[in-house]
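> just need the structure, nothing else, for what follows:
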Amino acid sequence: MDTSPSAGLAAVRRVDYRGDGLVESDLAASPFLQAQAWIDAALAAADERDDVPEPTAISVATVDESGAPDVRTVLMRFFDERGPGFVTNLESAKSRELQADPRVAAALTWPAIYRAIRFRGRAELVGRDEVEAYFDSRPYGSRLSAWASDQSRPAADRAELERRWQEALERFPDTGSDHDVPVPDFWGGWRVVCDEVEFWAGRSNRLHDRIVFRRTGEGTLADPDAWTRQRLQP
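Down below sits the predicted model:
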């Protein structure tokens, strides 16, 4: 039996990460400022090139009722000094898992620009006013889908999803108003209240930069006094 690293792969693809790196002298004073700078750079890259298609795609890891890890990718819809956040059905698998155990990890990854940010902490619900403001900004069809989908529940086939969407369409006709589709009671958002934020920057020869901020006191991501920072070996 072939147990070599390339077993099962047609070829091993190797890329030398020629990123800008991250040195302490260029690091922002707080994890919020550093993360915001990188998020802004990723958004700008998405406007200029084709290989950063979803710059706010964030992987969210939880644990299920048995303690097994679970992960999925969603879109980050909130980011401020309180932490990153996303929206979802509050009866979805991720929401049920976070209600039972709020420990959470999340990661923004931009392979094309050789950067990633890892967040670790606990999840808390996003305020209803923020959820409603975001929901009203969504395209009409996306608002309908929030009603049509029993997220994470089984579906018989694609036709069932299309039927449920059509029912929502008939229930909430498009009037051109931001308020023609109400926010479902079962729909909301989660925010990661961080205890740790790590910045990864790819470098040549796999000698990458990793700098982590760890919480040492009270305060938001924007409060430098609430955090210490340390370089980690790659």
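> every contact and neighbour count from this point should use C-alpha atoms.
Will do.
> centroid-nearest residue for the protein?
Nearest residue to the geometric centre of the chain (CA atoms, centre = their mean): residue 58, 2.4 Å.
> quick one: it is in a strand?
Yes: judged by DSSP: H, G, I helix; E, B strand; the rest coil, residue 58 forms part of a strand.
> wait, isn't it in contact with residue 79?
No: Residue 58 lies out of contact with residue 79 (CA atoms under 8 Å); the separation is 11.6 Å.
> can you pull out the helices in this structure?
Using DSSP state H, the helices of the chain run over 31-48, 93-100, 128-137, 140-148, 158-171.
> tell me the most buried of these?
When those are scored by mean count of other CA atoms under 10 Å, the highest mean neighbour count falls to helix 140-148 (a mean of 20).
> what lies in contact with that helix?
Helix 140-148 is contacted from outside by 89, 135-136, 161, 164-165, 167-169, 172, 174, 178, 181, 183-184, 187, using CA atoms under 8 Å, 6 or more residues apart in numbering.
> let's see this one next to it:
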Amino acid sequence: MDATSLSGLRRSYEGEPLLEANVAADPIAQFAVWFQEALDAALPEPNAMVVATASAGGRPSARTVLLKGYDEHGFVFYSNYESRKGRDLAENPRASLLFPWHPIRRQVRVEGTVVRLPHERTAEYFNSRPYGSRIGAWASRQSAVVRSREDLDDRYEELAERWPERPPVPDFWGGYLVVPTEVEFWQGQLDRMHDRLRYRRGHPGWVLERLAP
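Next up is the predicted model:
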């Protein structure tokens, strides 16, 4: 089979220059600026991020997950501990995040170590979710094989009958904090001369470096 050429999909990028003198000293502060600009640009799902993990044996996998918060400590998302990503993180507690903000010709890439959030914080978030999402967390053993859609729906209905108002927090579900060791900001530019600024955790503080595109 001949390879399919995608040369017709070439495009040019042009954005405001990303200069060292114009960015925050801390990557979380810089992320806050760019995230607000993504919100202001009305991007669809600006908090959608690709989360990449790897097993202890180095087998990689990636999926899109929603960022549910960030602060000076790092980036937060929630998942089933028994899912593939949960198993990967139990074996190899490191992850990479990617925010693909294509319409504004930007992306942010994060690398870091991963820790589980305390149960109290998981419970606070879980109980703030819509009722259907809470039942769904119980009904779906994420990444497990299911016989049919009907079986999945039947499980949902069974659990909704069991907990018609306030389902408890599942012990197999909770939050993760990605503690960044590197954060890279990418701004598209003409002729593939893109701007790439990387914050690398130093001792102490952060080291800001420009990378070749």
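> can you tell me what the residue nearest to the centre of the first structure aligns to in the second structure?
Using TM-score structural alignment, the equivalent of residue 58 of the first structure in the second structure is residue 49.
> quick revisit: compare the helices of the first structure and give me the one nearest residue 116 of the first structure.
Nearest to residue 116 of the first structure among these is helix 31-48 (8.8 Å), distances taken as CA to CA.
> chain center to the closest one: distance?
Here helix 31-48 of the first structure shows a centroid-to-chain-centroid distance of 14 Å under the convention CA atoms, centre = their mean, to the nearest Å.
> that helix packs against which elements?
Contact partners of helix 31-48 of the first structure among helices and strands, from 3 or more CA pairs under 8 Å, 6 or more residues apart in numbering; DSSP states H and E: none.
> quick one: contacts of that helix?
For helix 31-48 of the first structure, contacts defined as CA under 8 Å, 6+ apart pick out 27-28, 52-56, 80-81, 83, 110, 113, 117, 197, 213, 221-222, 224.
> and for stretch 170-181 of the second structure?
By CA under 8 Å, 6+ apart, the residues outside stretch 170-181 of the second structure that reach it are 73-82, 94-95, 110-119, 121-122, 137-138, 200-201.
> can you list the helices of the first structure in CSV and add distance to residue 228 of the first structure?
Formatted as CSV, these follow (distance: least, CA to CA, whole Å):
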stretch, distance to residue 228 of the first structure
helix 31-48, 10
helix 93-100, 27
helix 128-137, 30
helix 140-148, 40
helix 158-171, 48
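> which one of these lies nearest to residue 9 of the first structure?
Closest approach to residue 9 of the first structure among those is made by helix 31-48 (30.2 Å; CA to CA).
> and the aligned residue in the second structure for residue 151 of the first structure, how close does it get to residue 93 of the second structure?
For residue 151 of the first structure, the aligned residue in the second structure is residue 142 (criterion: TM-score structural alignment). From residue 142 of the second structure across to residue 93 of the second structure, the span is 19 Å (CA to CA, to the nearest Å).
> then residue 105 of the second structure?
As judged by CA to CA, residue 105 of the second structure and residue 93 of the second structure stand 30 Å apart.
> more neighbours, these two?
Each of residue 105 of the second structure and residue 93 has its neighbours counted (other CA atoms under 10 Å); residue 93 has more, 20 against 17.
> which residues are in contact with that one?
Going by CA under 8 Å, 6+ apart, residue 93 of the second structure touches 113-115.
> which non-adjacent residue is nearest the counterpart of residue 194 of the second structure in the first structure?
Counting by TM-score structural alignment, residue 194 of the second structure lines up with residue 208 in the first structure. Excluding the flanking residues, the one nearest residue 208 of the first structure by CA to CA, 6 or more residues apart in numbering is residue 202, at 4.8 Å.
> tell me the angle the top strand by length along the second structure makes with helix 84-91.
In the second structure, with assignment by DSSP state E, the single longest strand is strand 173-187. Inter-element angle recorded for strand 173-187 of the second structure and helix 84-91: 90 degrees (by axes from the mean of the first three to the mean of the last three CA atoms, to 10 degrees).
> mean deviation, strand 173-187 of the second structure versus the first structure?
Its matched residues in the first structure lie on average 0.8 Å from strand 173-187 of the second structure after superposition (mean CA distance after the TM-score superposition for the first structure).
> follow-up on the earlier one: only whichever of the contacts of stretch 170-181 of the second structure are buried, select them in ChimeraX.
Applying 16 or more other CA atoms under 10 Å to the contacts of stretch 170-181 of the second structure, the buried members can be selected in ChimeraX as follows:
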select :74,75,76,77,78,79,80,81,82,94,95,110,111,112,113,114,115,116,117,122,137,138,200,201
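> so what's residue 141 of the second structure up against?
80, 82-83.
> nearest to residue 63 of the second structure, of those?
Nearest to residue 63 of the second structure among the contacts of residue 141 of the second structure is residue 83, at 11.5 Å by CA to CA.
> so what corresponds to that closest one in the first structure?
Matched by TM-score structural alignment, residue 83 of the second structure corresponds to residue 92 in the first structure.
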